[in-house]
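**Student:** Any chance you can model this:
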Amino acid sequence: MITRDDVLAAQHRTAGHVRRTPLLQVGATSWVKAEFLQHTGSFKARGAFNRQLAAAERGELDPAVGVVAASGGNAGMAHAFAARSIGVPATVFVPEPTPAVKVDRLHAYGADVRLVGAEYAEAYAAAVDFADARGAVFCHAYDQPEIAAGAGVLAEEVLADLPDADTVVVAVGGGGLLAGVLAALDGRARVVAVEPVGAPTLHAALAAGEPVDVEVSGVAKDSLGARRIGAIAFAAAQATPDLVSLLVTDEEIVAARAELWSEARIASEHGAATAWAALTSGRFVPAPGERVVTVVCGANTDPATLAPAPAEP
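**Tutor:** Now for the predicted structure:
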């Protein structure tokens, strides 16, 4: 597990490297933490910088070899961006079927992209082998203490801007964000964890009493498609008796994403809209006067899909 001290250390370490994103009021007692405005378009940059800078502090980061990660999505882009900013190489392993647009973005951030295998598990194994053979710093997508602690800094910002916040709502994939937020809040506000029904890693783990593999499907699988909750997040969830764990459907996620765009002009990816869907669907109903902050954690989406096509004349 990580603690609030780990999060505060991450906040100090990453200051000047990440954006302090705003808290936007969207209702009388409702706010959005605008993490979609973070570097590379998602909260992942926070953990990436914390992991890499901490490794450099310990003398583990060889400037000739740099870092290695396995992810064709937000985590890979964040680690590539952080490495470029720090001035070290980044090698990112992705499955061969990864869309060209994601590979192109990784190249744009300066990564050496290696296409390996048909599935993420094969790319992950290749990244671990590369780290062992070359001495690169391995950067997990979510299940490392420094990754989770970096993500938790956004919750520190939430309470700095809104000290009397009652509840923070977050989407869950592998659980790095959840673990960081739980550590940062440390009982100062309640946490609502929201997952798609097609990727219920936390929900399944809590039911089983341990992390278990789940089948992954649905509109948010590109960013919330971990097959198993991370060990750090599961430990944090088990240690939080008042944690609320909810599931939302694909239809509810799509509707929430459309509402974020139409009502607030927030361009959200489906994974980020998952948290908002808990409120718009009625799965989570705040008590009267309850001050709720929803983390909209990413904006890496196709803008053309945000609004319906105009009707033909």
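
**Student:** Please make it C-alpha for all contacts and neighbour counts, starting now.
**Tutor:** Will do.

**Student:** Could you work out the end-to-end span of stretch 108-123 for me?
**Tutor:** 20 Å (Cα to Cα, to the nearest Å).

**Student:** Name the residues that touch that stretch?
**Tutor:** 70-71, 77, 80-81, 84, 89-97, 103, 106-107, 126 (Cα atoms under 8 Å, 6 or more residues apart in numbering).

**Student:** Stretch 16-28 too?
**Tutor:** 31-35, 37-39, 45-46, 49, 154, 157-158, 161, 264.

**Student:** biggest separation within these, which pair?
**Tutor:** Phe49 and Ala264 (29.4 Å; Cα to Cα).

**Student:** With neighbour numbers in mind, choose between these two.
**Tutor:** Neighbours were counted for Phe49 and for Ala264 using other Cα atoms under 10 Å; Phe49 has more, 28 against 11.

**Student:** which residues of the stretch 101-250 of the chain fall in strands?
**Tutor:** Using DSSP state E, counting those that start in this stretch, the strands of the stretch 101-250 of the chain run over residues 112-115, 137-139, 167-171, 190-196, 244-248.

**Student:** out of those, which comes closest to Val295?
**Tutor:** Among the strands of the stretch 101-250 of the chain, strand 167-171 sits nearest to Val295 (Cα to Cα), with 5.5 Å.

**Student:** Let's compare: structure for the following, please.
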Amino acid sequence: MHDLTYGDVERAAARIDGRTRPVTVAPAGSGAGGSRGRVWLALEFLQHTGSFKARGAWNFLAAHREAGTLPGAGVTIASGGNAGLACAWAAQQQGLPATVFLPASAPQVKVARLRGYGADVRLAGTEYAEALAACEEFTRTTGALASHAYDHPLIAAGAGTLLDEIRARVPGLDTVVVAVGGGGLFAGVATAARQHGIRTVAVEPAGSRALHAALEAGRVVDVTVDSVAADALGARRVSETALTAARRPGVTSVLVPDEAITGARTALWDEHRIVVEPAGSTALAALMPGGPYVPEPGETVAVILCGANTDPSDLVHDT
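**Tutor:** The predicted structure is shown next:
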């Protein structure tokens, strides 16, 4: 296992410079911990493809290009979600073929968007596991470079570049709050935060607690997944890299119920006219009234809103 370092994040930052959108921050107001601390929202959902994953996808391909290990068959991934979109986007931008495997049940809107990024979309089976098996077979037979949604040091390091951008915009940052699925974003952000003495709060849905369960068991374990945010935070197991990062000083792991995630998502719309997917509001749910993380008086906190690939129709209450 590769132990992720701050040097990995710095190298990723150099590769993605000018290729990804620098993060924008905005004050949260008094609704989410703001009455005690100074809470900022990191609007990473404004990133290319609508999520932070564009950072890791670009870093992954650029690093392989540097090393001369990009095959003519291009890159492949099994993912109809944010990782697949980011992989297809980065490949298109770098002039590489991308083959994305999805279960046949995948929504047509995702298929269309992937094709819009130039991807060769292959439908295989009815579940993600079958699409993954088809992707693995494609890798074996064609020599295509296999990417991963989160469990790769280049992917995690790319995601970690977000922390230094937030630091540059939020002077005196004490704490960063981040949602956890498979752990790529968390591992990268926590590694960079530790370098600067910044605390990290890892937030998971109570019904999708791969990191929390791994910390309790002392090893990576499989969990059942049942959460409103499972489409993006539904990893059955967290990466070893994320577990290593979570065991270090300065990291706190908390759980939030689905009702808090939905409430935070609605509050972002009602108070800021910000539309995010449930995974994008999961970090903020930890700071909502009654949530598990309460900033200390004067504490400066940044909450990462990580993605916005969602149907906003259920958020619009007024006409």
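
**Student:** any idea which residue sits dead centre in the second structure?
**Tutor:** Note on the second structure: the residue nearest the mean C-alpha position is Leu185, at 4.7 Å, using Cα atoms, centre = their mean.

**Student:** Now check the first structure for the residue matching that one.
**Tutor:** For Leu185 of the second structure, the aligned residue in the first structure is Leu177 (criterion: TM-score structural alignment).

**Student:** any idea how far Phe138 of the second structure is from the residue nearest to the centre of the second structure?
**Tutor:** 27 Å.

**Student:** hang on, the earlier thing: contact partners for the residue nearest to the centre of the second structure?
**Tutor:** 52, 150, 156, 159-160, 178-179.

**Student:** Any chance of JSON lines for the residues you listed, columns distance to Val223 of the second structure and neighbour count?
**Tutor:** Formatted as JSON lines, the contacts of Leu185 of the second structure follow (distance: Cα to Cα, whole Å; neighbours: other Cα atoms under 10 Å):
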{"residue": "Phe52", "distance to Val223 of the second structure": "24", "neighbour count": "31"}
{"residue": "Tyr150", "distance to Val223 of the second structure": "17", "neighbour count": "26"}
{"residue": "Ala156", "distance to Val223 of the second structure": "21", "neighbour count": "32"}
{"residue": "Ala159", "distance to Val223 of the second structure": "24", "neighbour count": "27"}
{"residue": "Gly160", "distance to Val223 of the second structure": "25", "neighbour count": "30"}
{"residue": "Val178", "distance to Val223 of the second structure": "20", "neighbour count": "29"}
{"residue": "Ala179", "distance to Val223 of the second structure": "17", "neighbour count": "29"}
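
**Student:** how about those, which pair is most distant?
**Tutor:** Tyr150 and Val178 (14.5 Å).

**Student:** Could you tell me which of the contacts of stretch 108-123 of the first structure are located in strands?
**Tutor:** 70, 90-94 (DSSP state E).

**Student:** Now stretch 238-248 of the second structure: buried residues?
**Tutor:** 238-243, 245-246 (16 or more other Cα atoms under 10 Å).

**Student:** ok, now stretch 15-22 of the second structure?
**Tutor:** 15-16, 20, 22.

**Student:** Stretch 95-102 of the second structure now?
**Tutor:** Under 16+ other Cα under 10 Å, the buried positions of stretch 95-102 of the second structure are 96-102.

**Student:** With distance to Thr310 of the second structure as new columns, can those be given to me in CSV?
**Tutor:** Shown next, in CSV, are those (distance: Cα to Cα, whole Å):
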residue, distance to Thr310 of the second structure
Leu96, 27
Pro97, 26
Ala98, 23
Thr99, 23
Val100, 20
Phe101, 20
Leu102, 18
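
**Student:** Can you give me the distance of Gly59 of the first structure to Leu106 of the first structure?
**Tutor:** For Gly59 of the first structure relative to Leu106 of the first structure (Cα to Cα), the value is 26 Å.

**Student:** I misspoke; the intended subject was Ser262 of the first structure.
**Tutor:** Distance check for Ser262 of the first structure against Leu106 of the first structure: by Cα to Cα, it reads 30 Å.

**Student:** more neighbours, those two?
**Tutor:** Taking other Cα under 10 Å, Ser262 of the first structure and Leu106 do not tie; Leu106 has more neighbours (26 against 13).

**Student:** And the residue nearest to the more buried one when sequence neighbours are not counted, how far from Arg114 of the first structure?
**Tutor:** Distances taken as Cα to Cα, 6 or more residues apart in numbering place Met77 nearest to Leu106 of the first structure, at 5.6 Å, with adjacent residues excluded. Taking Cα to Cα as the measure, Met77 of the first structure falls 14 Å from Arg114 of the first structure.

**Student:** Looking at these two, which one has more neighbours?
**Tutor:** Regarding Met77 of the first structure and Arg114, a neighbour count based on other Cα under 10 Å identifies Met77 as having more, with 31 against 17.

**Student:** Quick check: the aligned residue for that one in the second structure?
**Tutor:** In the second structure, Met77 of the first structure lands on Leu85 (TM-score structural alignment).

**Student:** residues contacting the residue mapped onto Ala159 of the second structure from the first structure?
**Tutor:** Aligned by TM-score structural alignment, Ala159 of the second structure pairs with Ala151 of the first structure. For Ala151 of the first structure, the contact set (Cα under 8 Å, 6+ apart) comprises 43-44, 46-47, 176-177, 180-181.

**Student:** Around the equivalent of Phe45 of the second structure over in the first structure, how many other residues sit close by?
**Tutor:** Matched by TM-score structural alignment, Phe45 of the second structure corresponds to Phe36 in the first structure. Counted with other Cα under 10 Å, the neighbours of Phe36 of the first structure add up to 22.

**Student:** Look up how far Ala235 of the second structure lies from Gly183 of the second structure.
**Tutor:** 9 Å.
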